[in-house]
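Asks: The following block contains a protein sequence and its predicted model.
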Amino acid sequence: METYGFLERPDGERLAWKRVDGQGPTIVWMGGFMSDMTGTKAQALADWAVAEGRSYVRFDYLGHGQSSGAFVDGTITRWRDDSLAVLDGLTSGDLVLVGSSMGGWLSCLVALVRPERVKAMVLIAPAPDFTEKLMSPEIPPEGWAALEAEGVWMRPSEYGDPYPIRRTLLEDGARWSILGGEPIPLEMPIRILQGGQDPDVPWRHALELAQAVKAEDVVFSLIKDGDHRLSRPQDLARLIATVAEVS
C-alpha cells in the first residue's frame, strides 16, 4: 500500500510525496527536469515495491507535479535542498537513489552530502552539469538576448509547449558542476542505463560521469536503440532488475 502527503518547507512551500513502507534499503526516485513522480518509470518502481514489499519514496521538486511553487523559480540549489529535505524527513537508514536525467545529477549531489546513507545508485540518462554543458550551448542568439533583457527565455520543447528558463537557473547550475575536475568522491556501486538514441543526453556525456566517479563497481549499460525516456516495457524490466540487483 502506498501513502501520500506533503512535506512542509521552511519558506512555506510544500513538496508532494508518496511512500511505500517495506523491507530493505529505501529506494528513492529522483525525477528529471520538468518531470514528476507520476511518470512511467516512477510508477513502475512503485508497483514493484508494493508487490515485493520494498521500501520506496517518490516526490516532486518545487514547481513540479503536485508540489507548490513556480517551476521558473527552481534552481539546482533549491531542488538539491528539496531532495535532502525528503531524505532527512521521510526516510531513515540505508538508501538506493534512482535518478533520471537531472535526477541523476541531483542523486550525485545528494550522495556527496549523505555518503554514509547512500549504498547504491541507479542512474537513467544522467545529466550532470546539464545547464552548463547541454543546455547553454544550444541557446540561440535570440534566447541569450531574452535572458539578458528579461532574465527569462521560453525554450521550445519536443515534449510539449515551450517552457521558461531563467538566467538564475543557468548561473546557479554552474556552482554545482561535478565534471571536468577532480575525480568525483562517490564510491558506492553505481549502475547507469543510457539510450544510444537519446537526443537530450548524449551517451558520451553519461559515460563521462561513469569515468569520473571514484567508484570501481560501476556498470554502464548502453541500450543502443533506446531513447531518453527509456520507458518501453523492456526498458522498465531492465530498470527494475537493476534496482533489485543493487538493493
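Replies: Structure's in. What do you need?
Asks: alpha carbons only for contacts and neighbour counts from here, please
Replies: OK.
Asks: show me what contacts the most centrally placed residue in the chain?
Replies: Closest residue to the average C-alpha location of the chain: Gly103 at 0.7 Å, with Cα atoms, centre = their mean. Gly103 makes contact with 30-33, 123, 126-127, according to Cα atoms under 8 Å, 6 or more residues apart in numbering.
Asks: okay, now the one to match up with it:
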Amino acid sequence: MSGILETPEGRRIAYDRIGGAGPGVVFLGGFRSDKEGTKALALEAWAKAAGRAFLRFDYSGHGSSSGDFLDGAIGDWFEDARAAILGLTEGPQVLVGSSMGGWISLLMARAHPEKVAGLVTVAAAPDFTEDGMWGGFSDDQRRALMEEGQVALPSDYSDEPYIITRRLIEEGRGRLVLRAPLSLPMPVRMLQGTADADVSVDVALRLLDHAEGGDMRLTLVKGADHRFSTPECLKLIEVSVKKVVERARHG
C-alpha cells in the first residue's frame, strides 16, 4: 500500500508498506536517495516472500515527499523517520539504515530504543556532515559556506553537483552520535565495503568501537563499494536482516 503521511512538522512523507508478521522491517535510505532504490526494493521483495511487515519511505525533499532538498537537514530527516516509524508501524521494528540512513537509525535507537528491535546498517555514515564534509573542506570552501550559505561538491552518482548548505552543517552538529555514549542494547549488524569511496572502513571501525552493546558485529566485504548493491551484497543484507529478526524475536 502506498500513501502520504503528514508529520507533526507539517511535511508530507510518501511511503510504501506491506503487512505481515512482526517485528517489521523499516528501510531508511541515504542522502539524496529515495524509496525506489535497489536495496529498498530488494528488501521489500524479501519481506513479501517471508511474510514480514515492511516499510520504506522518502524523507522530505527526497523522492515523492514534499519539500525542497536544499531546505533539509539531518534533524528534519530524523523527524520524518520518527513520524513514519511511530505512525505507520506496530511494535518494535528492525531498522535497516543505508549510509545517512544508518546515522538516522542510530538517532532513532537513541531516542526511542523501545521501538527498535534491531539494527542493520549498510555503509553507515554517522556524523558525516561534520567529519566527512566540514572536516574535509578547504579553507576556501569553509569560507564560501559561511559567507554564501552553500558550497557545491562534485558527485560520483550524478552530473549535477551536491549543494551543501550551511544549515545542513550547522544543524547536524546537534545530531552527532559519536561524541557521547551510544547505547545499542539490541542486536546490531553492520555491513561495510572495503572499496567504499564515500564512507571509509575507519568510520565503521569507529562506530563499532564507540557503541555499547552486547550483540554487535561488523562484516567487511572486500571490494564492495558504497552502493553495496551487487547480488552478493543484497543477499548479505537479506541474511543479516533475517538474523537480526530471529534474534529480536527470541530475545
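Replies: That came in fine, so what should we check first? Every value quoted in this text rests on a predicted model; they were computed, and no experiment measured them.
Asks: Now the TM-score, please.
Replies: Remark: TM-score between the superposed chains equals 0.95 [TM-score structural alignment, normalised by the length of structure 1]; 244 aligned residues with a Cα RMSD of 1.2 Å.
Asks: picking up where we left off before, so which of the contacts of Gly103 of structure 1 wins on neighbours?
Replies: Highest neighbour count within the contacts of Gly103 of structure 1: Pro126, with 31 neighbours (other Cα atoms under 10 Å).
Asks: State the distance from it to Asp200 of structure 1.
Replies: Pro126 of structure 1 is 10 Å from Asp200 of structure 1, where distance means Cα to Cα, to the nearest Å.
Asks: Could you do Asp94 of structure 1 as well?
Replies: Applying Cα to Cα, the value for Asp94 of structure 1 to Asp200 of structure 1 is 31 Å.
Asks: Report the distance from stretch 139-151 of structure 1 to the chain centre.
Replies: 26 Å (Cα atoms, centre = their mean, to the nearest Å).
Asks: can you pull the buried residues of it?
Replies: By 16 or more other Cα atoms under 10 Å, the buried positions in stretch 139-151 of structure 1 come out as 143-144, 147.
Asks: Adding distance to Lys119 of structure 1, write those out as a markdown table.
Replies: As requested, the buried residues of stretch 139-151 of structure 1 are exported to a markdown table (distance: Cα to Cα, whole Å):
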| residue | distance to Lys119 of structure 1 |
| --- | --- |
| Gly143 | 41 |
| Trp144 | 41 |
| Leu147 | 40 |
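Asks: Going by distance to Leu62 of structure 1, which of the residues you listed wins?
Replies: Leu62 of structure 1 has its nearest neighbour among those in Leu147, at 21.7 Å by Cα to Cα.
Asks: Which residue in structure 2 aligns with that closest one?
Replies: The equivalent of Leu147 of structure 1 in structure 2 is Leu145 (alignment by TM-score structural alignment).
Asks: Who are the contact partners of its match?
Replies: Contacts of Leu145 of structure 2 by Cα under 8 Å, 6+ apart are 151, 164-166.
Asks: Can you tell me which of the contacts of Gly103 of structure 1 is closest to Gly173 of structure 1?
Replies: Set against Gly173 of structure 1, the nearest of the contacts of Gly103 of structure 1 by Cα to Cα is Ala127 (11.8 Å).
Asks: so that closest one sits right up against Cys108, yeah?
Replies: No - using Cα atoms under 8 Å, Ala127 of structure 1 is not in contact with Cys108, being 10.3 Å away.
Asks: Give the equivalent position in structure 2 for Gln66 of structure 1.
Replies: Under TM-score structural alignment, Gln66 of structure 1 pairs with Ser64 in structure 2.
Asks: For that match, give me its contacts.
Replies: 13-14, 58.
Asks: One more: Phe33 of structure 1?
Replies: Listed by Cα under 8 Å, 6+ apart, the contact set of Phe33 of structure 1 reads 101-103.
Asks: Please, where are all the strands along structure 1?
Replies: 2-8, 14-20, 23-30, 54-59, 95-100, 118-124, 152-157, 160-166, 190-195, 218-223 (DSSP state E).
Asks: Reformat those into TSV and put distance to Leu87 of structure 1 next to each item.
Replies: Converted to TSV, the strands of structure 1 look like this (distance: least, Cα to Cα, whole Å):
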stretch	distance to Leu87 of structure 1
strand 2-8	11
strand 14-20	11
strand 23-30	8
strand 54-59	9
strand 95-100	9
strand 118-124	10
strand 152-157	31
strand 160-166	27
strand 190-195	19
strand 218-223	23
